[in-house]
Structures are given as structure tokens and as C-alpha cells.
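K.L.:
what follows is a predicted structure for the sequence shown.
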Amino acid sequence: MPFIEVDAAYTSQHCPRCGHTERANRLTRDQFGCRRCGLAGPADVVAGVNVRDRARSAWVFVTAPAPSP
């Protein structure tokens, strides 16, 4: 099974809905709450969504056909 390694920095502070990244988005060790749009949920789930989205973005570049000269 193929996989892509992505940088996990700030994934638990970044809102997957509006893109706002702030340390205060991490309400507690276990809870996420976006200060801009109000998205809330378990911090690990939000971080997982962000990691998945980063991997999907990177996958486009890995699977893109090589440019022709």
C-alpha cells in the first residue's frame, strides 16, 4: 500500500474548515475549537483530517504525469 509522509506541524491547531491556525484553537489537550469559524471536536480527529488533507494535496504531485519537453 503506498503512503506519503507529511509534516504534522500545527495540524492540531489548524482549522480544516476555514484554514485559521492559532495556538488558542487548542482549547485543552483533547479538545479543538476554532476561534474564527467555531468548528469544534476532538483535537486528534481534527489533526487527522488535516494530515489526510495534506497527504491528498501531496499525492497530486506524486501521481501527476511527467511534463513533456
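P.N.:
Sure, I can see it. Residues are numbered from 1 along each chain as shown.

K.L.:
going by C-alpha atoms from here, please, whenever you check contacts or count neighbours.
P.N.:
Will do.

K.L.:
Val62: neighbour count?
P.N.:
11 (other Cα atoms under 10 Å).

K.L.:
ok, now how distant is it from Asn50?
P.N.:
Noted for Val62: a distance of 19 Å to Asn50, by Cα to Cα, to the nearest Å.

K.L.:
so what's the residue nearest to Pro42 when sequence neighbours are not counted up against?
P.N.:
Spatial nearest neighbour of Pro42, excluding adjacent residues (Cα to Cα, 6 or more residues apart in numbering): Gln31 at 4.8 Å. Under the criterion of Cα atoms under 8 Å, 6 or more residues apart in numbering, the neighbours of Gln31 are Ala40, Gly41, Pro42, Ala43.

K.L.:
hold the first one in mind and look at this next one:
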Amino acid sequence: LGKSGADADAYAKEVVHSDFEEAGDNDVFRKVRADFDAAGIAQSDAQIRTAMEELLVTAVEQIRST
């Protein structure tokens, strides 16, 4: 979405907050899908889900290293 700095931090918090809506990651996917659509960013559902899986691995690695 081209966000950086405080805007990126605020968006990350919105995404995390959306994860509390229901079990699993479908709530996060719906948010990201809607935000990409609203911004005119062409990404397939498969591309978004793949990125989510890769970023989850990165997040786990970051948590383990702290």
C-alpha cells in the first residue's frame, strides 16, 4: 500500500486489530483484500495468502530471536 513510518505502524495495528474479529486468518485476509481493492492494487487472493504465510514465518522468527 506504499505506507511508511507512522502510517505503516498505524496500518499494522489496524491489521492486528482485525485479527480479533474471528478465529483464523480469514478476517485479516478480508481486510487486506478490501484495502488492496480500495487502493487499486492488483493482487490475487493466492498472492495475498502466500504473502501472509511468508510474513507469519518472519514474525515467528522475530519473536523467537528476542
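P.N.:
Happy to help now that I have it. Everything numeric here is computed off the predicted structure, so don't read it as measured data.

K.L.:
TM value for the aligned chains?
P.N.:
In this superposition the chains share a TM-score of 0.43, using TM-score structural alignment, normalised by the length of structure 2; 44 aligned residues with a Cα RMSD of 3.2 Å.

K.L.:
which SSE is Ala34 of structure 2 in?
P.N.:
Element membership for Ala34 of structure 2, per DSSP states H and E: helix 26-39.

K.L.:
next, the buried residues of that helix.
P.N.:
Across helix 26-39 of structure 2, burial judged by 16 or more other Cα atoms under 10 Å covers Asp27, Val28, Phe29, Val32, Arg33, Phe36.

K.L.:
ok, so of those, who is nearest Glu61 of structure 2?
P.N.:
Among the buried residues of helix 26-39 of structure 2, Val28 lies closest to Glu61 of structure 2 (Cα to Cα), at 20.1 Å.

K.L.:
before we move on, the earlier item: the helix or strand that the helix holding Ala34 of structure 2 is followed by - contacts with which helices or strands?
P.N.:
The element immediately downstream of helix 26-39 of structure 2 (helix or strand, assigned by DSSP H and E) is helix 45-64. In terms of contacts (3 or more Cα pairs under 8 Å, 6 or more residues apart in numbering; DSSP states H and E), helix 45-64 of structure 2 is packed against helix 26-39.

K.L.:
same for the helix it packs on, what does it pack against?
P.N.:
If you count contacts as 3+ Cα pairs under 8 Å, 6+ apart, helix 26-39 of structure 2 packs onto helix 5-18, helix 45-64.

K.L.:
got CSV for these, with mean neighbour count too?
P.N.:
Putting these into CSV (neighbours: other Cα atoms under 10 Å) gives the following:
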stretch, mean neighbour count
helix 5-18, 13
helix 45-64, 12
